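> Sharing a sequence plus its predicted fold:
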Amino acid sequence: MSPKFASCPICGQPSQMKTRPFCSDRCRDRDLLQWLGDGYRVPGAGVTEDAQKSSDYGVDSDPD
């Protein structure tokens, strides 16, 4: 008996062992592009530009 896999999260076709959980390289690449292009986001409060700079460089935003 072969293992049963879930359907592809992009197109709904049966997933393949080689590209699991996707059905093909095409669907896997589409998912990657969604992540790289900010297509998937977690809802929440936005980050101000000053807060982003200070967290990126580990410095305070107040240069006293």
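Nice, thanks for sending it over.

> Every contact and neighbour count from this point should use C-alpha atoms.
Will do.

> got the buried residues for stretch 5-25?
Across stretch 5-25, burial judged by 16 or more other C-alpha atoms under 10 Å covers 7-8, 14-16, 20-24.

> now, among those, which is nearest to residue 55?
residue 21 (34.3 Å; C-alpha to C-alpha).

> Second structure for comparison follows:
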Amino acid sequence: MTLKVPCPNCTKEVVWEASSEYRPFCSKRCQLIDLGEWAEENHKISQTISGATPLTEDMLDAMEDEFLLNNKFFVEPE
């Protein structure tokens, strides 16, 4: 079964598959129209971020260690 979704801009039906280059948009034109709307701040996420956990020094150290493990090009040569 093929999933079909409406284009967020013009509501034309779009097949949801890898060959649909601009999904969920039907075309590059609709994609650029939507991007322009965001750039002009006509669209925005209005809900505040809830449940934000304050970062501790240990949490920051763990995130840094994980980042460095996955991004070797940031490690200084020995």
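Nice, I can see it. No experiment lies behind these values; they were computed from the predicted model shown.

> related to what we said a few turns ago, let me have the buried residues of stretch 5-25 of structure 1 in TSV, adding distance to residue 41 of structure 1 as columns.
What follows is those, written out as TSV (distance: C-alpha to C-alpha, whole Å):
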residue	distance to residue 41 of structure 1
7	23
8	20
14	26
15	24
16	27
20	22
21	20
22	20
23	23
24	24
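
> Would you state the helices of structure 2 in chain order?
Here structure 2 has its helices, by DSSP state H, at 28-39, 57-70.

> Pick the most buried one from the ones you listed.
Compared across these, helix 28-39 shows the largest average neighbour count, a mean of 14 (mean count of other C-alpha atoms under 10 Å).

> so that helix aligns onto which residues of structure 1?
Aligned using TM-score structural alignment, helix 28-39 of structure 2 spans residues 25-36 in structure 1.

> Residue 50 of structure 1 matches what in structure 2?
Taking TM-score structural alignment, residue 50 of structure 1 has no aligned residue in structure 2.
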